[in-house]
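A.B. asks: here's a sequence, model it:
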Amino acid sequence: MKCVEVLDSKGWQLFHSVPFLIYANDKQWISHLQGDVQDVFNPQKNPIASHGESRIFVLLDNQGKPIGRIAAFIDHEANSHLEYPIGGIGFFECIENNEAANLLFETAENWLREKGMQAVDGPVNFGGRDKYWGLLVKGFYPPLFQENYNPSYYASFFEANKYIAWEQILSIKGDLNDLDVSRLRAVCDRIRQSNEVVVELYDPKKKDKYAVDFCEIYNAAFGRFEHFKPAEPEKIKAILEESKLILDPLLLAICYINGQPAAFCATFPDINPLLKSARGKLSWWKIPGLIFRLKTAKKLFIKGTGFAIHPDFKTKGAFALIIEFMASPALSQKYQYYFLTTVRAHNREAVSLYFKAGKMQVDRVHIGYRKALQPNVEVVPNEFMEV
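C.D. replies: Alright, predicted model coming up:
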């Protein structure tokens, strides 16, 4: 067996072929879009790649056939704010063979050590923490869009290679019909009596304003958490532009109280069930068919960050107003289940807020692992929940 670096289109073909070997008999699996995965490592598509570096490897067996893959990467800008430099590994896939898995880890970790990294996180994304993040350990259902899915035996690979379960990542499932609006209705009415309240749906013509107001709420709500990266209006506008064919304005809204951005709801239709037949390749001529199926689908899941409340409005009823919006008949007629994804279990404030919305349950659990690459580094796990 040997690891080879992906350097050209042929290498990428080998890289993308590995999951089709691993999941050949798994009817639950849905391939990531291969173009999306490659864009993660393209500096023109991913700003983090422009100030970071990466190496991508494929493991070949003795007959030259691909049997595993792994990517290793470094975000130099993020490391400038950390106690010690941390690298990442992701997009890991491997046959059920300990020797093969060990060689993949060793190859990636050796490169990271050469670059001066003192620890490594995995499996994670070379980019936003809202996708391609964590190892699935509970809830082996068909994956949501850009959600990691893997065989259960992968956990033993990580743990045998001295990776420590460092953070617990939750996907929380709810039913729009179960949102507890009745007890919040009086709160909403009281707020409206003494304040000017507007819940504004996303309008592409007001994209610039939406992006600025979204960032104001997001940065204020999450800025105190570890690994926080400020949302920037230009990046939000780019996401909205890239998603314009699939986004539903009913799922994107900002609540204003007395003209100030107080809370947002940010979710998207989960298009993954519509992508299963694409097998990782969404050619341009397939897009009209995807859009048609999206518009005519009877019931799709909702997936997203969920909602956030500006700290200045936590005690002023903004939460009640957002829940009232999510429980609107227009939404429940088109959707039923929603998933609030990549929720960190140690962010107890967010977890508590989400569960106040109604009958919620932890549907899937991913684990983010961390491994010390130097003897002076101690890995201290975050707080986990019983699920």
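A.B. asks: switch to C-alpha atoms for all contacts and neighbour counts from now on
C.D. replies: OK.
A.B. asks: now do the same contact list for Ile309.
C.D. replies: Remark: with contacts taken as CA atoms under 8 Å, 6 or more residues apart in numbering, Ile309 is in contact with Ile217, Tyr218, Ala221, Ala262, Ala263, Phe264, Ala318, Phe319.
A.B. asks: again with Phe313
C.D. replies: Here Phe313 is in contact with Ala262, Ala263 (criterion: CA under 8 Å, 6+ apart).
A.B. asks: can you show me the strands along the stretch 151-300 of the chain?
C.D. replies: Listed in chain order, the strands of the stretch 151-300 of the chain (DSSP state E, counting those that start in this stretch) span 164-179, 197-201, 252-257, 260-269, 300-309.
A.B. asks: which of those strands sits most buried?
C.D. replies: Among the strands of the stretch 151-300 of the chain, the stretch with the highest mean neighbour count (mean count of other CA atoms under 10 Å) is strand 260-269, at a mean of 24.
A.B. asks: how about residues contacting it?
C.D. replies: Here strand 260-269 has contacts from 213-214, 216-217, 246-248, 251-256, 300-310, 312-313, 318-319, 322, 326, using CA under 8 Å, 6+ apart.
A.B. asks: likewise for stretch 244-257?
C.D. replies: Here stretch 244-257 has contacts from 195-203, 210, 213-214, 240, 261-269, 271, 291, 294, 318, 321-322, 330-331, using CA under 8 Å, 6+ apart.
A.B. asks: try 7 Å
C.D. replies: 195-203, 261-269, 331 (CA atoms under 7 Å, 6 or more residues apart in numbering).
A.B. asks: cool, and stretch 292-301?
C.D. replies: Pro269, Asp270, Lys334, Tyr335, Gln336, Tyr337, Tyr338.
A.B. asks: so of the residues you listed, which ones are in helices?
C.D. replies: Among the contacts of stretch 292-301, the ones falling in helices (DSSP state H) are Lys334.
A.B. asks: of the contacts of stretch 292-301, just the buried ones, PyMOL syntax please.
C.D. replies: PyMOL command restricting those to the buried ones, with burial defined by 16 or more other CA atoms under 10 Å:
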select buried, resi 269+270+335+336+337+338
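A.B. asks: one more sequence to fold, the one below, so I can look at both together:
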Amino acid sequence: MITIQEVKTKKQQRQFVDFPLELYKDNPYFVPPLYGDEMGMFKAGFIYNETCDVINYLAYDGEKVVGRIQGIIQRASNEKNHEKRVRFNRFDAIDSREVASALFGAVEKWAVKKGMDTACGPLGFSDLEREGLLVEGFDQLSTFEEQYNAAYYGTLIESLGYEKEVDWLESKIYLPDNDDGSMKKMADFVMKRYNLHLGEAKNIDDFIRKYGDDFFGLIDKGYEHLYGTVPFTRAMKDEIIKSFKLIVDLKHVAIILDENNRAVCIGICFPSIARAVQKSRGKLTPAALVRLLRAIRHPKVIDLGLIAVEPSYLNRGISAVICSAVMDMLRDGGIEYAETNLNLETNSAILNQWKRFKEVRHKRRRAYVKRLVE
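C.D. replies: Predicted coordinates:
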């Protein structure tokens, strides 16, 4: 018999975080999040406590954990979009409709009691978290920024009345076969025409000091109308800065300024640390730290993180500058390719950029929606 329990004890917190690690322990494509970050969700000072109501459930078959799910009421998102939505996230389970039904039923019941009328997901506390259910590309290594799931998850979720709301596409991009420098010429033309220049910094700390406010302002403005995004809080900004200092190399960061030194475009890539955290199951053991530092200093793959453009520059050829910068990164010795991570299938501006590269579209992710109250 399947029973559902709300996560309350320290033991249950560990079970909640450990379950996907056990479920996918022999899967070569699963990449765990950092274990400490996941356990941090249960701390009183968790950064999203000020904007979210959260509940976590575990499914048991006897004493054995067979599934988990998280429900999130993102109040800032609901207020921004004038909605009454609950997000589901961190859903993992064995291939059992009974288990999935019990887990989703618990979240839905909790949400309705809280006054919500719609469920959607997988979505996290913000778009800085892992989001979307993998529906294509099950034989591809996840990036560190993504969550892996088995193919049967989609079948389980759809059997419970959930339907597609949006899809994200992901690609591997390589230098084009005819890398003749034309993109660099086009980028130089755009920079000169609009009196643009690259922002300079000595290191990441200097970059944050000089451009931090512009960076967050541009991301907020550029991402405002995209699916699932929420405004940055001070705590979110501090968390991003902490992450940047850990893994970002200045050569994988670019900020473009206008003649008045106002930011018009920002692009940040991360060295891929997927393989580095796999063996330790997301725990930062001494051996894992060595692998992590090696991956950061000598990456073979880079993950495209955040790209944002001042809306008034979207039709001024700024994409050529972005592509040229990515091509420069790919020319760096040892880099094999870049992963785009999640691009909304409706975001033609960003998807068209990758046509300038040799592109292999290899994954698709989906956000689902279900009406709870008519």
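A.B. asks: about what we covered before: and which of the contacts of Ile309 of the first structure is nearest to Trp111 of the first structure?
C.D. replies: Of all those, Trp111 of the first structure sits closest to Tyr218, with 35.0 Å by CA to CA.
A.B. asks: which residues does the closest one contact?
C.D. replies: Ala231, Ala308 are the contacts of Tyr218 of the first structure under CA under 7 Å, 6+ apart.
A.B. asks: check Ala187 of the second structure too.
C.D. replies: Ala320, Val321, Ser324.
A.B. asks: in helices only, show me those residues.
C.D. replies: Among the contacts of Ala187 of the second structure, the ones falling in helices (DSSP H) are Ala320, Val321, Ser324.
A.B. asks: the second one and His362 of the second structure, how far apart?
C.D. replies: In other words, Val321 of the second structure. To His362 of the second structure, Val321 of the second structure is 25 Å away according to CA to CA, to the nearest Å.
A.B. asks: give me the more crowded residue out of the two.
C.D. replies: Set side by side, Val321 of the second structure and His362 show more neighbours around Val321, with 21 against 15, by other CA atoms under 10 Å.
A.B. asks: name the nearest residue to the aligned partner of that one in the first structure, ignoring sequence neighbours.
C.D. replies: Taking TM-score structural alignment, the alignment pairs Val321 of the second structure with Leu321 from the first structure. Counting by CA to CA, 6 or more residues apart in numbering, Leu321 of the first structure lies nearest to Cys188, which is 5.9 Å off, once chain neighbours are set aside.
A.B. asks: cool, Glu167 of the first structure as well?
C.D. replies: Gly368 (5.0 Å).
A.B. asks: next up, the contacts around the one you found.
C.D. replies: Gly368 of the first structure sits next to Asp121, Gly122, Pro123, Gly134, Leu135, Ala165, Trp166, Glu167, Gln168 when contact means CA under 7 Å, 6+ apart.
A.B. asks: contacts only, for the first one.
C.D. replies: Shown here is Asp121 of the first structure, whose contacts under the criterion CA under 7 Å, 6+ apart are Gly87, Gly88, Ile89, Gly368, Tyr369, Arg370, Lys371.
A.B. asks: so how far is Asp213 of the first structure from the residue nearest to Ala253 of the first structure when sequence neighbours are not counted?
C.D. replies: The shortest distance from Ala253 of the first structure to any non-neighbouring residue, by CA to CA, 6+ apart, is to Leu201 (4.4 Å). Note on Leu201 of the first structure: its distance to Asp213 of the first structure, by CA to CA, is 13 Å.
A.B. asks: next one: Gly368 of the first structure
C.D. replies: Gly368 of the first structure sits at a distance of 31 Å from Asp213 of the first structure (criterion: CA to CA).
A.B. asks: same question, Thr296 of the first structure
C.D. replies: Computed as CA to CA, the Thr296 of the first structure to Asp213 of the first structure distance reads 32 Å.
A.B. asks: more neighbours: the two, which one.
C.D. replies: Asp213 (20 against 9).
A.B. asks: which residues touch the more buried one?
C.D. replies: Counting by CA under 7 Å, 6+ apart, Asp213 of the first structure touches Pro261.
A.B. asks: got it, and Arg344 of the first structure?
C.D. replies: By CA under 7 Å, 6+ apart, the contact set of Arg344 of the first structure is Gln168, Ile169, Leu170.
A.B. asks: try it again at 6 Å.
C.D. replies: Contacts of Arg344 of the first structure were listed using CA atoms under 6 Å, 6 or more residues apart in numbering, and they are Gln168, Ile169.
A.B. asks: out of the contacts of Ala187 of the second structure, which are shared with the first structure?
C.D. replies: Mapped onto the first structure and checked by both residues aligned by TM-score structural alignment, their matches' CA atoms under 7 Å, these keep the contacts Ala320, Val321.
A.B. asks: kindly reformat the contacts of Ala187 of the second structure as CSV containing distance to Val230 of the second structure.
C.D. replies: Listed next are these as CSV, based on distance: CA to CA, whole Å:
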residue, distance to Val230 of the second structure
Ala320, 28
Val321, 27
Ser324, 29
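A.B. asks: ok so, going back, just give me the closest of the contacts of Asp121 of the first structure to Ile56 of the first structure.
C.D. replies: Ile89 (9.5 Å).
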